[in-house]
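Asker: here are the coordinates; sequence isn't available:
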């Protein structure tokens, strides 16, 4: 099923006599707007008007291009759950067969900052910022799904819902300390995947036990007794920083009182990061639990988890201006959050599309960024039409 066909399955909430534009056309126009680098509804509308004759080859457009206000009202009325389903189905059908063995699926939340609304005269009309939890394939740099939550503290209940959308058999799921929960571990194992969870204060008992365990001198005798594997990564140099990471993984868990409370718990681990920046030195310790029993896989999973911050959240903010989108100008609190969440899904659909295609143009620049591809789509008709054909 193509993306356009998936969008056509979304239920139209509008009254029949009020439908001047096809729902799928409106959503496709928003997608095209982001393909060409638009930042707000006015730009999306203006770009669509410029490309109207060409767009008629792919869209119905019975009454021309919808206004910016019409686009806004439609995005405020669509059920976000249906868009989330479209994202998951499209990502899996397009990229599912390309997922490498033991791919890292990083799960993390992001708050869309400017989607909050505060009414100082009537607090009941205020609304917290929209928050979404995403699943991101680290090496592929593809978002395979997301669910929305009311706030960050609700990630614990959102993660199982997100896992239900995903095909993760044979993959490794990484989650930060917020999602370090026994039921989430059980769900991941039920879906025949592995997990790696960061440890912090929200799991105080096991966090302190693992921390105390690795505070011992890690000499040869101690390592052999508890079957501790170790791995030192190469020194990295970045922005005047020299960093060395040492990974330790303990697979003998007889000493751990909570070992049977976590489904298929295979090991506990520690990462020691030693940094030197402009002559100043610092050492940081991080701890985790995992169903993995290989230190190399655990180290890869621990390191790869941060790809969701660098290659998804950062791109949404810097390339798509998500936190500065003019959705903040909507003064209806509930509309603001719904539109922000739905736009977040559409941006991820566009990111996946642009990540997955190589535009057919002659250019000296290789490995084009998403921003480069957006520029090509806005400036080169062949590039835009090729991207549209992939939809």
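Answerer: Yep, that arrived. All of these numbers come straight from a predicted model, not from anything done at the bench. Numbers count the residues shown, from 1 in each chain.
Asker: all contacts plus neighbour counts: C-alpha atoms, from now on.
Answerer: Will do.
Asker: Which positions within the lengthiest helix in the chain qualify as buried?
Answerer: Once the chain is assigned using DSSP state H, the helix that runs over the most residues is helix 333-356. In terms of neighbour count (16 or more other C-alpha atoms under 10 Å), helix 333-356 has its buried residues at 333-355.
Asker: Share the number of residues neighbouring residue 79, please.
Answerer: Using other C-alpha atoms under 10 Å, residue 79 has 15 other residues around it.
Asker: need the strands for the stretch 201-350 of the chain, in chain order.
Answerer: 228-232, 236-238, 241-250, 267-277, 280-290 (DSSP state E, counting those that start in this stretch).
Asker: Which one, of these, ends up nearest to residue 71?
Answerer: Go through those one by one with C-alpha to C-alpha and the one that ends up closest to residue 71 is strand 236-238, at 43.2 Å.
Asker: so can I have CSV of the strands of the stretch 201-350 of the chain showing distance to residue 46 and mean neighbour count?
Answerer: As requested, these are exported to CSV (distance: least, C-alpha to C-alpha, whole Å; neighbours: other C-alpha atoms under 10 Å):
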stretch, distance to residue 46, mean neighbour count
strand 228-232, 54, 17
strand 236-238, 41, 11
strand 241-250, 45, 20
strand 267-277, 47, 20
strand 280-290, 49, 16
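Asker: Which residue, other than its chain neighbours, is closest to residue 86?
Answerer: Among residues not flanking residue 86 along the chain, residue 6 sits closest, at 5.9 Å (C-alpha to C-alpha, 6 or more residues apart in numbering).
Asker: Use this one as the comparison:
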């Protein structure tokens, strides 16, 4: 059995298992135009270090079910960037929003996702100054913002409401809470605030306890 597994192509096995998991994780009653989140992230396998190198895997995980539907091993003398496109090559990205960290904020990655019919949400850090300036110049004030819907009170209502969530991305803003002006406590109100009771023994003969209250200053 060990020799048989050693002769198998790991990437082919990952593709087959990932496709099966993707079919199992798909909800057949979901709306066809509803967006699905797919996180791309890499992790080093614990205890896999041999000859000074550890196995590093790049995986694609569904946001909703935390199911890994694709996986690729990163070359020992490389990083996650060359493994990004092969990881998503056999996935249907229509109606999928791919999320990744700043390492994958690359033109080639964005073009690959758009060409496959998907969308992306990537992180832009300070080392990409030109891109950050371009983002700041976008007309953010013209983006329509929607108020956040109220949260249902019960778990059953939240579960039912999750299927009615808007499928189009929107800028969600919450109404600002009014600021309360600090009030100066009066001497009477300060004296009215009492500390928790401190229990003290009232009599050595009876052995009873009584609360001794002290005022907070």
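Answerer: Nice, I can see it. Just so you know, these numbers come straight off a predicted model, no measurement behind them.
Asker: Work out the TM-score between the chains.
Answerer: These two chains, once laid on top of each other, score a TM-score of 0.58 by TM-score structural alignment, normalised by the length of structure 2; 152 aligned residues with a C-alpha RMSD of 3.3 Å.
Asker: what's the matching range in structure 2 for the helix or strand following the longest helix of structure 1?
Answerer: Under the assignment DSSP states H and E, the closest C-terminal helix or strand after helix 333-356 of structure 1 is helix 370-379. Taken onto structure 2 by TM-score structural alignment, helix 370-379 of structure 1 occupies no residues there; it is unmatched.
Asker: Please pull up the equivalent of residue 74 of structure 2 in structure 1.
Answerer: Under the alignment (TM-score structural alignment), residue 74 of structure 2 pairs with residue 149 in structure 1.
Asker: just checking, what packs against the longest strand seen in structure 2?
Answerer: The strand of greatest length in structure 2, counted in residues with DSSP state E as the criterion, is given as strand 36-44. Contacting strand 36-44 of structure 2 under the criterion 3 or more C-alpha pairs under 8 Å, 6 or more residues apart in numbering; DSSP states H and E are the following elements: strand 56-62, strand 96-100.
Asker: Mind listing what's buried along the first one?
Answerer: Looking back up the chat, that one is strand 56-62 of structure 2. Going through strand 56-62 of structure 2 with 16+ other C-alpha under 10 Å, the ones that come out buried are 56, 57, 58, 59, 60, 61, 62.
Asker: same check, this time on the last one
Answerer: For strand 96-100 of structure 2, burial by neighbour count (16+ other C-alpha under 10 Å) applies to 96, 97, 98, 99, 100.
Asker: which bit of structure 2 covers stretch 281-289 of structure 1?
Answerer: Counterpart in structure 2 of stretch 281-289 of structure 1, with TM-score structural alignment as the criterion, is absent.
Asker: ok, residues contacting that stretch?
Answerer: Taking contacts as C-alpha atoms under 8 Å, 6 or more residues apart in numbering, the residues outside stretch 281-289 of structure 1 that touch it are 196-200, 207, 210-211, 265-276.
Asker: Out of the strands of the stretch 201-350 of structure 1, which gets nearest to residue 99 of structure 1?
Answerer: Between residue 99 of structure 1 and the strands of the stretch 201-350 of structure 1, the shortest gap by C-alpha to C-alpha is with strand 280-290, which sits at 21.3 Å.
Asker: wait, what's in contact with the spatially most central residue of structure 1?
Answerer: In structure 1, the centroid-proximal residue (C-alpha atoms, centre = their mean) is residue 134; its distance is 3.7 Å. For residue 134 of structure 1, the set of contacting residues under the criterion of C-alpha under 8 Å, 6+ apart consists of 107, 108, 109, 143, 144, 145, 146, 147, 162.
Asker: Most neighbours out of those residues, which is it?
Answerer: With neighbours taken as other C-alpha under 10 Å, the top of the contacts of residue 134 of structure 1 is residue 146, carrying 30 neighbours.
Asker: Give the closest residue to it in space, chain neighbours not counted.
Answerer: With sequence-adjacent residues excluded and distances taken as C-alpha to C-alpha, 6+ apart, residue 146 of structure 1 is closest to residue 134, at 4.2 Å.
Asker: what residue of structure 2 takes the place of that neighbour?
Answerer: Alignment note: residue 134 of structure 1 maps to residue 59 in structure 2; criterion TM-score structural alignment.
Asker: Against residue 26 of structure 2, how distant is that match?
Answerer: Distance, residue 59 of structure 2 to residue 26 of structure 2, by C-alpha to C-alpha, to the nearest Å: 18 Å.
Asker: what about the helices in structure 2?
Answerer: Counting by DSSP H, residue ranges of the helices within structure 2 are 2-7, 10-25, 84-88, 107-115, 129-136, 155-162, 187-192.
Asker: What lines up with residue 87 of structure 2 in structure 1?
Answerer: Residue correspondence to structure 1 (TM-score structural alignment): residue 87 of structure 2 is matched to residue 162.
Asker: which residues touch its match?
Answerer: Under the criterion of C-alpha under 8 Å, 6+ apart, the contact list for residue 162 of structure 1 reads 133, 134, 135, 145, 146, 147.
Asker: Of the strands of the stretch 201-350 of structure 1, give the one that comes closest to residue 389 of structure 1.
Answerer: Using C-alpha to C-alpha and comparing those, the one that lies nearest residue 389 of structure 1 is strand 236-238, at 39.5 Å.
Asker: and that closest one, what does it pack onto?
Answerer: When contacts are defined as 3+ C-alpha pairs under 8 Å, 6+ apart, strand 236-238 of structure 1 packs onto strand 241-250.
Asker: The strand it packs on aligns to what range in structure 2?
Answerer: Residues of structure 2 matching strand 241-250 of structure 1 by TM-score structural alignment do not exist; the stretch lands nowhere.
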